[in-house]
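# Let's see this in three dimensions:
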Amino acid sequence: MQALALPLHLLAWLGRQGTRAVAISALLGLFLPQLSALFRPYVGEAIFVLLVLAFLRVDPVAVLAHMRRPRLIFLAFVWMQVAVPVAAALLVTAFGPASLQPDLGLAVFLVTAGPAIMSAPAFIALIGLDSALSLALIVAGMLLTPLTAPLIGGLILGDTLPIDALALGIRLALLLAASAGSAWVIRRLAGTPRVAAAREHIDGLNVLILFVFAVAVMDGVAAHFAETPLLTLGVGALTFAVALAQMGLTMLVFARTRRDQAFVLAHACGNRNMGLLVAALGGTLPDLAWLYFGLGQLPIYLLPWLLKPVATRLAADHRPRDGDHIAAPGSS
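Okay, here's the model as predicted:
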């Protein structure tokens, strides 16, 4: 056991660095093309492990507190995973299938049809808002994505959807069931108290896997920049613009909701779990779609820092009204 003391200590330390370490990982991927090519074949496996770790960290009590008042969760889900992707499908149709490259249409599908990223509660807790609400949104999205994503894929991509819509739904359902089941088995074998006590170690392992994932999805980005710098910069700027547009529209749609909660919903809508859909598609994408997927990780990891002053002001300005229930910011 003494031989494991130092590695476990380092793993816990890495877990305490949390989202800062993850953000650095995303940037390192741009400068480690050799590692990117090495890790790319394991994107699917990395996503599976990330899902297992995320389910292992789920606090059922915090989720149930929001599920008992499901109206906001339901409306947010309908907006995020029905209204937004359907609007995107209509825009794609308006441009005409012949004028839109299939891989660009696939990028539109990835960035609108998926649920919120699994690390959303960690980002939300970091900026002091309601991470339990973020977690409840993820659970609802993960449960229903196998039903909605194939329909959205058919609307946006039509015959160019890489796999059959039914097969996509089945793959998503199996991926989620396998990851949730694995987490349940680990929790049963180790015991809930031991899993709770290992929280920092789980976070450290999460950071390591996120490093592998972030580096892997950056495969080819550096080469793209060397060959077509303007296109690469344009796609990078587009990923930020799409994320901010989804966030801004969500804030407007939920303007009558408490502003701090509206920000949580906006963060979820603007930061989609594209990796989940990539895994369901077999871990491969056309060249341009992969470029968008890789660069799309940058706003996911950088926007929480850029927008933290706004979120902090929302948290400070919020004054509870009679009947309001506020979950603890760190309850994730």
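
# rest of the way, CA atoms for contacts and neighbours
Noted.

# what's the residue closest to the geometric middle of the protein?
Nearest residue to the geometric centre of the chain (Cα atoms, centre = their mean): I117, 1.5 Å.

# Pull the contacting residues for the residue lying closest to that residue once chain neighbours are set aside.
Once flanking residues are discounted, I117 sits nearest to N273: 4.3 Å by Cα to Cα, 6 or more residues apart in numbering. Contact analysis of N273 by Cα atoms under 8 Å, 6 or more residues apart in numbering lists 111, 114-118.

# do you know how far N273 is from I186?
24 Å (Cα to Cα, to the nearest Å).

# what's near enough to touch A223?
With Cα under 8 Å, 6+ apart, A223 has no contacts at all.

# Give me the helices and strands touching the host helix or strand of A177, please.
Per DSSP states H and E: A177 is located in helix 165-190. Packed against helix 165-190 by the contact rule (3 or more Cα pairs under 8 Å, 6 or more residues apart in numbering; DSSP states H and E) you find helix 43-56, helix 131-157, helix 274-280.

# For the ones you listed, please prepare a markdown table with the additional fields mean neighbour count and distance to S182.
Listed next are the helices and strands packed on helix 165-190 as a markdown table, based on neighbours: other Cα atoms under 10 Å; distance: least, Cα to Cα, whole Å:
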| stretch | mean neighbour count | distance to S182 |
| --- | --- | --- |
| helix 43-56 | 21 | 6 |
| helix 131-157 | 23 | 16 |
| helix 274-280 | 22 | 17 |
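
# Would you convert those into TSV that also reports distance to A266?
Conversion of the helices and strands packed on helix 165-190 to TSV gives the following (distance: least, Cα to Cα, whole Å):
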stretch	distance to A266
helix 43-56	21
helix 131-157	10
helix 274-280	16
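
# for the ones you listed, which one sits closest to M247?
Nearest to M247 among the helices and strands packed on helix 165-190 is helix 131-157 (14.0 Å), distances taken as Cα to Cα.

# Please report how far M118 lies from G282.
M118 is 19 Å from G282, by Cα to Cα.

# The two: which has the busier surroundings?
Taking neighbours as other Cα atoms under 10 Å, M118 and G282 compare with M118 leading, 23 against 14.

# which SS class is the closest residue to S131 other than its chain neighbours?
Distances taken as Cα to Cα, 6+ apart place P121 nearest to S131, at 4.6 Å, with adjacent residues excluded. At P121, secondary structure determined by DSSP: H, G, I helix; E, B strand; the rest coil is helix.

# Need the nearest residue in space to I73, chain neighbours excluded.
I73's closest residue in space is L137 (Cα to Cα, 6+ apart), at 6.1 Å.

# in what helix or strand does G236 lie?
Counting by DSSP H and E, G236 is part of helix 229-253.

# To compare against the first, here's the next sequence to fold:
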Amino acid sequence: MFQSRLAPMSPALAALSRALAFMGRYGTIGFAASIFIGLALPGLAATMRPILPISIFAFVTLTFARADLAGVRKALAQPGRLGLSWLWITAAMPLMVLLGLALVGRSSVEPGLLLGLALVAASPPLMGFAAYTALLGMDNSVPVALLVLTMVVTPLVSPTLASVVAGAVVPIDPVLISLRLSWMLGGAFLGAFVLRRLLGPARIAALKHEFDGIFVILYLVFAIAAMDGVIGAAVAAPGKVALYLAVATASCVVGLAAAMAVLRPLGKPEAFVLGLGTGMRNTGLLIVAMGAACPPDTFLFFSLLQFPIYCAPLAVAPLARLVRRPA
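As a prediction, the model looks like this:
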């Protein structure tokens, strides 16, 4: 699969390519299954938790290596539309979280959950945002352009947003988070550049299903690592787990619904796509940047947040078909 563009594949690589392509073609099912497979392997979770930074780095690298630059240029040709989309993606979730905290009372939210919500508010869209859009059969040029823009400013914007939402609950210096994010994202951009030079954009595009299959595997690895402690917490504090899961699911659903309602003038398909990016956030990026300073309850919320995210492509597929229909 990763041989020279001119060299034929060996039988082993051809078999691997077919297996990855098969997984990629059934990516929506694969994503949903991954989270439950991860939950079913609690013995591996603690062992694989250190792999979280590696898997996130791989997500970022492969997403930008696969970027359709022509599509990005197309999106950049409409700066007003793209600027509005970026403003919504960046500001909508923090405002919704702040509104929710004002309604329930910030003091009534325990610190671990409060920090988790702050990370949701401060995070850029999920790296799988563009991949999910493509899997659902929709144009992902705007999502890719938004990912580029949001990732560039993430080290500058996210720590500040987290501090605004959570205040003193943030257990790590925002400057340190910014530095860690800068190193991770800078390395991923460099890795993506090298991969594009080695394979070439045409070869990467031709291997679409194979790369989708790699994403399914990465999501499985990520799911196993992210499930560390979930089973134990469900047994010890089922009420807390149920509450965290409900809040996590609500953040995804409200983000999608708000975008589809407010951004409807942009057209139903674009509002739907932006809704996916609004509701599904890359909290793992900030969790990794925090490292050992991340409180256990915040990591639990992050783990439970993966359930609606992983099930989203399968759950919203009927809605995606509906919004693609001509008016």
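
# which residue in structure 2 lines up with the residue nearest to the centre of structure 1?
The alignment partner of I117 of structure 1 in structure 2, by TM-score structural alignment, is L126.

# Next: F240 of structure 1.
Match for F240 of structure 1 (TM-score structural alignment): T249.

# Could you do M67 of structure 1 as well?
Counting by TM-score structural alignment, the partner of M67 of structure 1 is L76.

# who's in contact with that match?
L76 of structure 2 touches 82, 145, counting by Cα under 8 Å, 6+ apart.

# Check the one 10 residues further on too.
If you count contacts by Cα under 8 Å, 6+ apart, W86 of structure 2 has them with 146, 149-150.

# now do 7 Å
L146 (Cα atoms under 7 Å, 6 or more residues apart in numbering).

# Which position in structure 1 pairs with it?
W86 of structure 2 maps onto F77 in structure 1, by TM-score structural alignment.

# Secondary structure element holding its match?
Per DSSP H and E: helix 71-78 holds F77 of structure 1.

# So for that helix, what gets flagged as buried?
By 16 or more other Cα atoms under 10 Å, the buried positions in helix 71-78 of structure 1 come out as 72-73, 76-77.

# Then stretch 220-238 of structure 2?
So for stretch 220-238 of structure 2, counting by 16+ other Cα under 10 Å, buried means 220-231.

# residue in structure 2 matching I163 of structure 1?
For I163 of structure 1, the residue aligned by TM-score structural alignment is I172.

# I'd like the distance between L256 of structure 2 and G38 of structure 2.
25 Å.

# Same question for A192 of structure 2.
From A192 of structure 2 over to G38 of structure 2 (counting by Cα to Cα), the distance is 27 Å.

# Alignment lookup: A54 of structure 1 to structure 2.
That one, A54 of structure 1, aligns with T63 by TM-score structural alignment.

# Equivalent analysis for V22 of structure 1, please.
Using TM-score structural alignment, V22 of structure 1 pairs with F31 in structure 2.

# Wait, a helix at that match?
Yes. F31 of structure 2 forms part of a helix when assessed by three-state DSSP.

# Count the neighbours of it for me.
Count around F31 of structure 2 with other Cα under 10 Å applied: 26.

# pretty sure it contacts L218?
No. Taking contacts as Cα atoms under 7 Å, F31 of structure 2 lies outside contact range of L218: 9.8 Å.

# how close does the residue nearest to the match of V22 of structure 1 when sequence neighbours are not counted sit to A21 of structure 2?
Distances taken as Cα to Cα, 6+ apart place Y310 nearest to F31 of structure 2, at 5.4 Å, with adjacent residues excluded. With distances taken as Cα to Cα, Y310 of structure 2 is found 19 Å from A21 of structure 2.

# Of the two, give the one with the bigger neighbour count.
Using other Cα under 10 Å, the more surrounded residue of Y310 of structure 2 and A21 is Y310, with 25 against 20.

# Mean per-residue distance, the helix holding G236 of structure 1 versus structure 2.
Mean deviation of helix 229-253 of structure 1 from its aligned counterpart in structure 2 after superposition (mean Cα distance after the TM-score superposition for structure 1): 1.6 Å.

# What is that helix packed up against?
On a contact count with 3 or more Cα pairs under 7 Å, 6 or more residues apart in numbering; DSSP states H and E, helix 229-253 of structure 1 meets helix 259-270, helix 287-295.

# Specify the angle between it and helix 287-295 in degrees.
60 degrees (axes from the mean of the first three to the mean of the last three Cα atoms, to 10 degrees).

# roughly how far is helix 229-253 of structure 1 from the heart of the chain?
Taking Cα atoms, centre = their mean, to the nearest Å, one finds the center of helix 229-253 of structure 1 at 15 Å from the center of the full chain.

# just stretch 294-302 of structure 2 next, same as before
Distance, centroid of stretch 294-302 of structure 2 to centroid of chain: 17 Å (Cα atoms, centre = their mean).

# State the span of structure 1 onto which it is aligned.
Under TM-score structural alignment, the match for stretch 294-302 of structure 2 is residues 285-293.

# which residues sit against the matching stretch?
Contacts for stretch 285-293 of structure 1 (Cα under 7 Å, 6+ apart): 103-104, 106-107, 221, 235.

# Would you mind giving these as a markdown table with secondary structure and distance to A198 of structure 1 added?
As requested, these are exported to a markdown table (DSSP: H, G, I helix; E, B strand; the rest coil; distance: Cα to Cα, whole Å):
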| residue | secondary structure | distance to A198 of structure 1 |
| --- | --- | --- |
| D103 | helix | 41 |
| L104 | helix | 42 |
| L106 | helix | 39 |
| A107 | helix | 37 |
| V221 | helix | 36 |
| V235 | helix | 39 |
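
# which two in these are spaced the farthest apart?
L106 and V221 (17.7 Å).

# counterpart of A46 of structure 2 in structure 1?
Per TM-score structural alignment, A46 of structure 2 is aligned with A37.
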